[in-house]
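> Have a look at this prediction, sequence included:
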Amino acid sequence: MNKSNLFSKMLRNYFIIFSVIILLTAFLNPTQALTFRIIILAALFALAGNLTNLVYYSKKELSQKSRYIRKVIHFLLLEVVIVTLGNIIGQVSGVMQSTILALEVLLIRVLVVLIIWLIDRKTANDINKQLENMRTKRNE
């Protein structure tokens, strides 16, 4: 993936990740108010998690096998970065809390991938409709 394409996807993904974190925080802790600290922490975790997408940078087109390998590396790196950051800033401590955070990261990752897939599917469907319209107009 080239730099500009990667940057645009990372920018889009940042807002999706941030939104999912905020929504899950509100859903999982409905009695807790969304304070400025929580919002800043969500932004920090979203940024740290999103920076792991740099694993996908390549000057040439990646093979299918390379993409799968990078997806695995990305997920492992994501888990390590987020759990380490959580421990460094004191958000979590100990094995149990770190494990819960790792499971939350997995849940957030699944939701983000699902949302991105839905957005990309809608975009592809819109493009296909436009191409079909162009083809029918040309055949008339």
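Everything's here; your move. Small disclaimer: the values here were computed from a predicted structure and weren't measured. Numbering: from 1, shown residues only.
> make it CA atoms for all contacts and neighbour counts henceforth
OK.
> Distance check, residue 36 against residue 47.
Relative to residue 47, residue 36 is positioned 16 Å away (C-alpha to C-alpha, to the nearest Å).
> Neighbour count for these two, which is higher?
Using other C-alpha atoms under 10 Å as the criterion, residue 36 and residue 47 rank with residue 47 on top: 18 against 9.
> Pretty sure the more buried one sits against residue 14.
Yes - because the distance of 6.6 Å satisfies C-alpha atoms under 8 Å, residue 47 is recorded as touching residue 14.
> can you give me the helices in this structure?
For the chain, the helices defined by DSSP state H occupy 3-28, 36-51, 64-88, 94-139.
> Can you say which of those is nearest to residue 57?
Residue 57 lies closest to helix 3-28 among the helices of the chain, at 6.8 Å (C-alpha to C-alpha).
> Report all helices and strands that that closest one contacts.
The contact analysis (3 or more C-alpha pairs under 8 Å, 6 or more residues apart in numbering; DSSP states H and E) places helix 3-28 against helix 36-51, helix 94-139.
> Against that first model, consider the following:
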Amino acid sequence: MNAEELLKTMFRSFFIITAGIVISMYVFCLIFYPDASFTLYDIGGILLLAVISDLPYLLFYSGKELSKKQMYLRKSVHLPVLLAVVLYFAHLWDWVNLNSTKEVLVLLLLILIVYAIVFAITIYYDKKLADKLTHRLRERYRSQ
């Protein structure tokens, strides 16, 4: 993935990740901390975590087109890196108690759900772009 495509993907996913974090925090707090309230510090943390969660996309940067094998390898590295980063910052900011297995499992499940949503939306946009390019190529070759 070249730099331009990567930045577009990161920009688009930032907003999806931010919404996913907000929804995940709502669900998480509803389950474990129903009396919790959020401060400006927490909102800043959500935005910062969205940026930090976007950074592992840099694993997909390449000056040349990646093969399927290379892409799968990078995807298999991306998810554990993302999980580790989010879990680290969630613990650092006291959002999750690592001694509570239930909290950690629920947090990991919520992260995986947000990851799947971002992944699905990215595939949707890529397919939409591919269809658009295919349509334009067909029109071009029909007119010749």
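Alright, I've got the coordinates. Note that the coordinates shown come from a computational prediction; the quantities given were computed from them, not determined experimentally.
> Make TSV from the helices of the first structure and add distance to residue 58 of the first structure to it.
Output for those, formatted as TSV (distance: least, C-alpha to C-alpha, whole Å):
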stretch	distance to residue 58 of the first structure
helix 3-28	8
helix 36-51	15
helix 64-88	10
helix 94-139	21
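> and the helices and strands packed on helix 3-28 of the first structure as CSV, adding distance to residue 80 of the first structure?
Compiled in CSV, those are given as follows (distance: least, C-alpha to C-alpha, whole Å):
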stretch, distance to residue 80 of the first structure
helix 36-51, 10
helix 94-139, 9
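> right, so those helices: which one is the most enclosed?
helix 36-51 (a mean of 17; mean count of other C-alpha atoms under 10 Å).
> which secondary structure elements does it contact?
So helix 36-51 of the first structure, by 3+ C-alpha pairs under 8 Å, 6+ apart, packs with helix 3-28, helix 64-88.
> 6 Å - rerun?
helix 3-28 (3 or more C-alpha pairs under 6 Å, 6 or more residues apart in numbering; DSSP states H and E).
> corresponding residue for residue 124 of the second structure in the first structure?
With TM-score structural alignment as the criterion, residue 124 of the second structure lines up with residue 118 in the first structure.
> so how far is residue 112 of the first structure from its match?
According to C-alpha to C-alpha, residue 118 of the first structure stands 10 Å off from residue 112 of the first structure.
> Check residue 33 of the first structure too.
Between residue 33 of the first structure and residue 112 of the first structure the computed distance is 23 Å (C-alpha to C-alpha).
> any idea how far the aligned partner of residue 48 of the second structure in the first structure lies from residue 94 of the first structure?
Counting by TM-score structural alignment, residue 48 of the second structure corresponds to residue 44 in the first structure. Computed with C-alpha to C-alpha, the distance linking residue 44 of the first structure and residue 94 of the first structure is 21 Å.
> cool, and residue 60 of the first structure?
Relative to residue 94 of the first structure, residue 60 of the first structure is positioned 42 Å away (C-alpha to C-alpha).
> ok, now residue 125 of the first structure?
46 Å.
> can you check residue 19 of the first structure too?
Distance from residue 19 of the first structure to residue 94 of the first structure, counting by C-alpha to C-alpha: 27 Å.
> what's the answer for residue 132 of the first structure, then?
Per C-alpha to C-alpha, residue 132 of the first structure is found 56 Å from residue 94 of the first structure.
> repeat for residue 120 of the first structure
Distance of residue 120 of the first structure to residue 94 of the first structure, given as C-alpha to C-alpha: 38 Å.
> what does residue 129 of the first structure give?
Taking C-alpha to C-alpha as the measure, residue 129 of the first structure and residue 94 of the first structure are separated by 52 Å.
> same deal with residue 53 of the first structure?
Taking C-alpha to C-alpha, one finds residue 53 of the first structure at 27 Å from residue 94 of the first structure.
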